[in-house]
Structure formats: C-alpha cells, structure tokens
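J.: Sequence and predicted model, in that order:
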Amino acid sequence: MFAIPAAGGPRYGVLVEGPQGWGEFSPPPGASDELAARWLTAAMEPSTVGWPDALRGRVPVGAARPTVAVGRDIDAAVTLIREAAPDVAHLIDCTAEQAAAIRRRVDVPVAVDADVLAADPQCADVVVLRCGRLGGVRRAMRRAERLGLPALVVFSGTSSIGVAADVALAAALPDLPYACGPVPQWLRDGDVVSSARSLGTSDGYLPAAPMPAGPDAARLGQCLVTDAAVVAQWRDLLRRAAALL
C-alpha cells in the first residue's frame, strides 16, 4: 500500500500485480463496497487481460476543467455556466432531472458522469468517463457505446500506474473530441514509478502505452504506508470489494 503526499492530504492506493503487469486500486474516501469492487475490477484489468488496442499513440491533456456543483441551486449553476462560457459544462453533485433542466437553459454542451445518465440518457450532451469508477477501460468503453454520446475522459488515478489506465481509455475510444485530464499535480513531487516513467505532459499530450510502468522499488519504498490502522482499513475494503466480484 502506498500514499503520495498532496496538498489536500495523502492520496492512498494499493498496487495489484498480475501475470500481465500492474494495476492500481485507489477508490476515493468513503467509497461504497460496490464502487470499490468496480475499482478493483479496473485494477485487475491491466494486470490480467491487458487493455484494448489504442487507436491513437497519444491523447490531448488540458488543465483542470472547472466543474459546476449543482447541489440544490439550478439557477446559480446556470448563471455560472453562462458567465464562464466553457467548451463543455461539467456538472457534479446533480441528478439527471437537474442536468436536463440546466441543459435546456445554456448554450454549451452539458457533461455528467455515466452513472447520472443511467437514470436519463437524454439529460446531457456528453458522458464523463472515469476508468476506475466504471470498472476499467473495457467497461467504460461499453458504457459510452451504449449511450452513443461524445466522451470526456477525466483522470482518476492516483499514481502514474492509475493514470495510465485513464490514458488507455482515452486512447482506445473511437472519438475523442475533448482534452482529457488533468494530470495530478502531486505526481511532480511523488510517484511510485521511476522519474523517467512518471507521466507528465509534453506539448499538451500524454503518450498511450500498452501497459502501465511497473513500480520503482526505491520510490515505492518512500511511499509505503506503515500505519497499521490504515493498512487494516484498506485490507478490509479490498476483502469486501473482492467478495462482490
């Protein structure tokens, strides 16, 4: 288990090794057992069956795209979108009904997570894909195919091993109309792979690889979690997630 220092506190994760290589299990704090199971499936994909073939050798990466937290205030969300005039309005903390209402009142494409679109496939113009949350590259691609909407890939990995899965998803999609990202800022100061293999943009792009880099022993050693209580908590989460597979 590893922890990478970050501005908002350490980012935790567990590396999963299989016959094909490595994967990363790093669900967000407070994740349900069901969500953790999806993250575990995503972590097992590159370490067992591997990722689908890439259709592009690199993917465009942009800065962190502002999100619009809807909550209970649709009017405030609409005002914010109209003032910011983004290329796509990425809504969070919203229902399908709220997304549909906002979509009718703004002139830019509206994007929501795939889970929101499950309630109403017509509530948005763009589907937000997160590799870990959707259970891996293949499952995310199938979800996008069923919805038939343009995709916005948002990186959710903690280390370069996890981010590589997000890049693999973006590289395998038939169409990629929006820049992906963002690359976690904390990777500039800490990672579990060697500095030469740590993911960083070059001219606004990240390279797509057939499999993630393996951990570097020295750098992983610097990130190892030694707090017994934290390790026990994550082991229990892994056990519950595995029981659902």
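T.: Ah, there it is.
J.: alpha carbons only for contacts and neighbour counts from here, please
T.: Noted.
J.: Tell me who's in contact with the closest residue in space to Val110 that isn't next to it in sequence.
T.: Excluding the flanking residues, the one nearest Val110 by Cα to Cα, 6 or more residues apart in numbering is Ala89, at 4.8 Å. The contact partners of Ala89, by Cα atoms under 8 Å, 6 or more residues apart in numbering, come to Thr67, Val68, Ile81, Val108, Pro109, Val110, Ala111.
J.: quick one: which of those sit in helices?
T.: The helices, defined by DSSP state H, take in Ile81 from those.
J.: Not counting residues beside it along the chain, what's closest to the residue nearest in space to the middle of the chain?
T.: Nearest residue to the geometric centre of the chain (Cα atoms, centre = their mean): Ser156, 2.6 Å. Leaving aside its sequence neighbours, Ser156 sits nearest to Arg130 (Cα to Cα, 6+ apart; 6.2 Å).
J.: let's bring in a second model and compare:
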Amino acid sequence: MTDDAAPLPTLDDLLATARVVALPLVTRFRGIDVREAMLFEGPEGWTEFSPFAEYDDDEASAWLAAAVDFGWTAPPPALRDRIPVNATVPAVDPDSVGAVLARFPGCRTAKVKVGGGDEPLSADVARVRAVRHALGPEGRIRVDANGGWNVDEAEHAIHALAPFDLEYVEQPCATVAELAEIGVRVKYMGIPIAADESVRRADDPLAVAEAGAADLLVIKAQPLGGIRRALRIIAAAGLPVVVSSALDTSVGLAMGARLAASVPSLDYDCGLGTASLLAADVTRDPLLPVDGAIEVRRVLPDPALLQRYDAGPERTDWWIERLGRAHAVLADARS
C-alpha cells in the first residue's frame, strides 16, 4: 500500500451506506441503455464504484480503490473551481447531432464517437461533418475510435476525417505498438494521437508514454485507482492530459472534476460533461455543463432519486457480490 493510500474500509463499512442505481441514458452509448453504479458514503462524502459490467475483478479493484480514495481521504488542493468540458456525441445519425449538442450548452469542443464495428467509415464522416457544421469553424472536434481500427484502417479514416480540422484522434488502434505506428504514418498531418484504453486498461499505464506512442493522455480517475494515483501517472508521463469520465453519475463526475482541478496544467477541455448523456441522475443538482464548464464540488445524492432509480434486488445482489470480490482483491494487494 502506498503511503498516501486511504486505509481500506471493511466490507461491512462499505455496505452500511451502499446504494445501487440504474440510470437510463438519453441515447445508447457504449452498447448500453442504462448505466448502473454503486454509491456509498465515506467520511469525506459520497463516492462511486461503477466499473463496467464486462470488467474483471482485478480491474474492478482499481475502481474500488478510487472510490475509497475519494470517500475516505481529503482531496489534494484544487487549482481551479470550474472545468471546461467537451460535448460527447455518440454514434448517432447526422440529423440527431444538433439535439445532442444542445445538451451541452456553451461547450466549444465536441468528442465524436467513430470506428463502430457495425458502421461504415462514411457514417463517421457524415457525423463529424454534421458536428463541424453545428460548431462552426471555431469549434474544436476530437474523435474517439476506442481502439476499433487496425493501423491501415486508422490511416484511411484519419485521412477521411482530416478535412474537418481535428484537434486529436483518441485511441485509433488497440495496442501501444499500433499507436506508435499510426503516429508515425500521420505525423506529417499534424494531428495528435491520444491514448485512453492504453492507459486505463493497461498493466503499465506509463508504457504508452515511455514508447512515445501518444501525444497526450486521456486520464480517468476511477479506472486508474483514484485521484492521487492518477496525479502520479500524469507527473511521470510528462504529457498533456485530458481528464475524462467513465459515464459516471454526478457523484463520480465530482471525483473526476476534483482530479482535473488538481492537475498543474490543463490545456484541453475535459470529458467531464457526460451527465448530459443521462436521462436521470442521483442528485437534484447534477454536474451539468453551464457555459461550457462544470463546477468543482462534492455531490449529495437525493434519497428520493436513489429510491426511484434503485436497481432492484437482483442487480443489487450482483453488485454486492462484485464489491466483495473487488474488496478481496484490493485487500490482498495491500497486504
């Protein structure tokens, strides 16, 4: 256990306040229509444990470490009280782009999902074209392929999307070696390559930086084990960063916002406006973008909303069992 890691609460301590919610999404995203999350309250306030369902117990234990860090340890000093955020455009048809962007008032940057396995490149081009038309020439567009292309596909796609003046391309390919190769191939185009999955789902989150395979890193507090560990990774990598969310509730977004507030240099708009993708939240005062930014603050869940969006006995039991397994992995790693 690192010197600044929060002591691990007992499983009973976590379960004493645990609530599991199932929040509907406005638009299907990451293949889901409902986002489930477990929330519990620590001495510092409410915190979130919400690894995606397909993640194994080892990965989930990092998310639990982040929840404990945020709920049981005072955060590092904040350097800013508002975080500029980007709009997030799922894999929608071009006619739906305007409605999506309207949910992100004041945002000057849009991240557009591309590279979906069921869609042709022409659909990605049409979506990005619609976003450029909506934002105008001064808007910023970044695209995210979630590692969905091989190197040749990525090169072809980046050429096709380059006329829309891309800020960067996020995780065009799955592996560090592929990221390094595509970076070389498109270097002359001046379009930076960002790494996301190669940081948060890697055994060594610094490997992509050490290999020179990315120009910037997308950093997420929950998958990386919490604010303090994420800050150490940022310092060691020495690259610009974008702090992003994992489709969290506003409780989890508060953790991401506090991480972004503690980063010494924040040159890019952050991916922390995703409460706008939720059709419901756990608080009456969600962390929605206002004038293109979200506040840095703790979030207090509303008991009536926790009840309304309760995930039900079967899913709650599933999350309790998962919490127990992740807790055992984390306890073993810290022993």
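T.: All right, it came through fine. Remember, it's a predicted structure, so these values are computed and weren't measured experimentally.
J.: Would you give the TM-score for this superposition?
T.: The TM-score (TM-score structural alignment, normalised by the length of structure 1) is 0.91; 239 aligned residues with a Cα RMSD of 1.7 Å.
J.: What's the residue nearest to Val110 of structure 1 aligned with over in structure 2?
T.: Using TM-score structural alignment, the equivalent of Ala89 of structure 1 in structure 2 is Val169.
J.: Can I take it that Leu152 of structure 1 is in a strand?
T.: Yes - assessed with DSSP: H, G, I helix; E, B strand; the rest coil, Leu152 of structure 1 lies in a strand.
J.: Spatially nearest residue to it (excluding sequence neighbours)?
T.: Leu152 of structure 1's closest residue in space is Val128 (Cα to Cα, 6+ apart), at 4.8 Å.
J.: Which of the three states applies to the one you found?
T.: strand.
J.: Quick one: residues contacting it.
T.: Counting by Cα under 8 Å, 6+ apart, Val128 of structure 1 has contacts Ala111, Val112, Asp113, Ala114, Ala151, Leu152, Val153, Val154.
J.: mind checking what it lines up with in structure 2?
T.: Under the alignment (TM-score structural alignment), Val128 of structure 1 maps onto Val218 of structure 2.
J.: about what we covered before: distance check, the residue in structure 2 that the residue nearest to the centre of structure 1 lines up against against Glu181 of structure 2.
T.: Using TM-score structural alignment, the equivalent of Ser156 of structure 1 in structure 2 is Ala246. Using Cα to Cα, to the nearest Å, Ala246 of structure 2 is found at 27 Å from Glu181 of structure 2.
J.: Next: Val208 of structure 2.
T.: Val208 of structure 2 sits 12 Å away from Glu181 of structure 2, going by Cα to Cα.
J.: what about those two, which has more around it?
T.: Val208 (25 against 17; other Cα atoms under 10 Å).
J.: tell me which element that one is part of?
T.: helix 207-210 (DSSP states H and E).
J.: now swap in Arg219 of structure 1 and tell me
T.: Here Arg219 of structure 1 sits within helix 217-223, counting by DSSP H and E.
J.: just checking, what packs against that helix?
T.: Applying 3 or more Cα pairs under 8 Å, 6 or more residues apart in numbering; DSSP states H and E, we find helix 217-223 of structure 1 packed against strand 2-4.
J.: what stretch of structure 2 lies opposite the following helix or strand past the strand it packs on in the alignment?
T.: Using DSSP H and E, the helix or strand that follows strand 2-4 of structure 1 in sequence is strand 11-18. Strand 11-18 of structure 1 lines up with residues 35-42 of structure 2 when matched by TM-score structural alignment.
J.: how much does that stretch stray from structure 1?
T.: Here the mean offset of stretch 35-42 of structure 2 against structure 1 after fitting is 0.9 Å, by mean Cα distance after the TM-score superposition for structure 1.
J.: Tell me which residue of structure 1 matches up with Pro77 of structure 2.
T.: By TM-score structural alignment, Pro77 of structure 2 lines up with Asp53.
J.: Quick check: closest non-adjacent residue to that match.
T.: Using Cα to Cα, 6+ apart and skipping the chain neighbours, the partner closest in space to Asp53 of structure 1 is Ala172 (6.3 Å).
J.: Identify the residues contacting the one you found.
T.: Contacts of Ala172 of structure 1 by Cα under 8 Å, 6+ apart are Pro52, Asp53, Ala54, Leu55, Arg56.
J.: can you give me the helices in structure 2?
T.: 11-15, 57-72, 97-101, 121-135, 151-161, 176-185, 197-200, 207-210, 227-237, 250-262, 303-308, 313-334.
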